[in-house]
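**Q** Below is the structure, and that's it, no one-letter string:
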């Protein structure tokens, strides 16, 4: 036998012993060391989430049966009305078979896509509804903060699946010889339906959740349904009795620019522009400040402050410009908030917020001062004030905000299926934080319900 074969044979026992030791050590490791592994990618600053919708760069098909959502683990139990399709997916030209109310959500490719362009920025009504539908489908891997329940008595909140923003965008004016816009007709039908429901009457609608993210949505019905909890963009066009921070939820706009992956985001020294703004400059109401700032900043060499449009070319230019800017200005327009802030976050440009009345999503759990610069409007229009402030922020301080910006950016991304701590999941968690105050109201009201019932019966008998 050749010497080389003898050598190989002599080493076989060594390899077997080594392999046995490895298997012994591996099998003795505590199970909990592996329990952290999941088919879901961890939510880190490096995690990139594909978007679902017309503007998506891709869709995802989760592994079948990889994760089920336990109703008892959800932080929010939601009962959803089975409204006819005309109130939701029917607006997207979806037609079910027979008496079908909802599309199948097993495969994202078979779900009617939401409309693109600027329609998309108010599409959270769509993602929230899809997420509830998916909560009862074991094959869909999703975040498990909210789950749909079949019995309303088990629910923390009652969800009204009306695509109000889409309704306003599609049907704002009467068609042909019609006297009323279809948007108004749908709202009136919704009001009639809700006010006639025992579920609404039980607590006066206070435990109902209605998405009205477009500032002009629900204009005909918001006062009649004001007791409900609204999901809004801001409170700019609402009276305090109708919408306020105590009872309602502020949800982020869906950004329209492309998200820049954290690994591709330029650092401080790679950004040649100090401050960036591209958009509509002449606005009414509180947005008049845009023109004042334009006159102050337009001739500064390291500032880009120009008119811009929301066409495809304009969006792409804004995307590129924000990506090489240290600071991006979010200035009040017709309303205190807009999707501009979330475009800025998507491009990993440090936001400068000049909007005194702005309400921000999830601010009870997020400290925006860690990744944004806030400037009072009255200070911003003082000659030299804004530029001196921004130029005084050195690289280390800017980088600290930039790093934090990358960490929180996933909270403002909408997906189907939803991911842990993405925008859909964060909205549900924000709603869940309102529930204890609602329960307190309801329980206090029930204190004397037995006595009131007895008194009512006594009055009836005496008659």
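**A** Thanks, I have the structure now. This structure is a prediction, so every number in the text was calculated from the model and none was measured. Numbering: from 1, shown residues only.
**Q** make it CA atoms for all contacts and neighbour counts henceforth
**A** Noted.
**Q** hmm, who's touching stretch 333-344?
**A** Outside stretch 333-344, the residues that touch it by C-alpha atoms under 8 Å, 6 or more residues apart in numbering are 121, 233-234, 236-237, 252-257, 283-288, 290, 322, 328, 330, 350-351, 355-359, 412.
**Q** Take this one as well and set it beside the first:
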């Protein structure tokens, strides 16, 4: 009897091993067919927030009826094609997405990565330029965005919150320039549609920066309440939100308070997309792959002459308030007196632009938040950025390979900062600098948008997210 039990136990154990082996073999086969499975596992999107009730929503035929459901402004759309008069379209879903750069890179990994610039397709900056170029052309032809009419309503007591900024190049806007330029560029673009039934996405045009400076709203508590009431009005007066419960809606913010703007609106928080400078991977309201990192850019005059590498005599430059973060305090305490680097607490000695022009590397260091405009400033002046900001979801990181034009180190590697920079050969630095000059166009705003500038690159990120839910019609894009 004991022998029979042992035989049965051994048989069951062998069967379990066999089934486990088959399961692992099947999983390996599926992963080989679809490498995207491994990438998507890094940042799972929180569960879609279901509707609070089972209210019936109207269909596309009657969604646009009624006084406030359409814009009075007519938009002339351009027909865009390539030099041959036609567009070659690529099936995006059949291509692997590029993994997002999370900046959690150790010093040793970073130093090993720099000499590899030559090995990866001659220092190519894009994960797949051909795919990006074709998809970009399709976006120019097909992408349509509906903006709520508050952006045109002069009579509203809070019109300033929704309308375009009258003086976007005012130096006082500083860090919040990108938020306003996106709205201005979008309102003047061919992407806008007055017909919500053909819209891929819907834009909520409130400005966090304007609210932050409006004495009626400006507190950290009042701003989320104002936003929640606005979203509630949108859901009550329009059917567009209710079609997807906000998943095809987005808003833009480049003020740190914007991180909390959705705190009082669960649907906005969990379903809608935020286009945010403060793209913190660890923040509870920011969701990588759903939300969109926005490049933080200051309005700078054109830089016609870029200082070549051989004329850059200083190793590194940084200037910023030490009290804004422990990371900055640590950097300044270690390297503030180094004779090869210009590391300043608070105010810089001399000219800020000249410090960028004479330096080989310019440091971007986390402050209150992971983002600052120092990255775009470095690129503007032709200085290779050094990113010391963990958990930063970098702008355009699914298109651009940041390792080809910047140096990325972790907070813990600040004591080795000088050794890391000195270990980069002259040839590798020249390649980094050359690539900086190539990517500068992606980090620039213009009164009239230009191809591949910050506006179009941000629009492209939204384009990639347009099929989360098909909004008002049954035709799949």
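**A** In hand now; what should we look at? In this text, all values refer to a predicted model and were calculated from it rather than measured experimentally.
**Q** returning to that earlier point: taking the contacts of stretch 333-344 of structure 1 one by one, which sit in helices?
**A** Members of the contacts of stretch 333-344 of structure 1 lying in helices (criterion: DSSP state H): 290, 322.
**Q** any idea how far residue 82 of structure 2 lies from residue 281 of structure 2?
**A** Using C-alpha to C-alpha, to the nearest Å, one gets 38 Å for the distance from residue 82 of structure 2 to residue 281 of structure 2.
**Q** With residue 196 of structure 2 instead?
**A** Distance, residue 196 of structure 2 to residue 281 of structure 2, using C-alpha to C-alpha: 32 Å.
**Q** before we move on, the earlier item: pull out the buried residues from the contacts of stretch 333-344 of structure 1.
**A** Among those, those buried by neighbour count (16 or more other C-alpha atoms under 10 Å) are 121, 233-234, 236, 252-257, 286-288, 290, 322, 328, 330, 350-351, 355, 358-359, 412.
**Q** What is the end-to-end distance of stretch 346-366 of structure 2?
**A** End-to-end distance for stretch 346-366 of structure 2: 14 Å, by C-alpha to C-alpha.
**Q** How about stretch 460-470 of structure 2?
**A** 17 Å.
**Q** Likewise for stretch 394-408 of structure 2?
**A** The first and final residues of stretch 394-408 of structure 2 sit 11 Å from each other (C-alpha to C-alpha).
**Q** chain center to it: distance?
**A** 12 Å (C-alpha atoms, centre = their mean, to the nearest Å).
**Q** Give the aligned range of that stretch in structure 1.
**A** Stretch 394-408 of structure 2 corresponds to residues 360-374 of structure 1 when matched by TM-score structural alignment.
**Q** cool, stretch 359-370 of structure 2 as well?
**A** Matched against structure 1 by TM-score structural alignment, stretch 359-370 of structure 2 falls on residues 325-336.
**Q** Also stretch 3-12 of structure 2?
**A** So stretch 3-12 of structure 2 sits over no part of structure 1, by TM-score structural alignment.
**Q** how far does that stretch sit from the chain's center?
**A** Put simply, stretch 3-12 of structure 2 sits 59 Å off its chain's centre (C-alpha atoms, centre = their mean).
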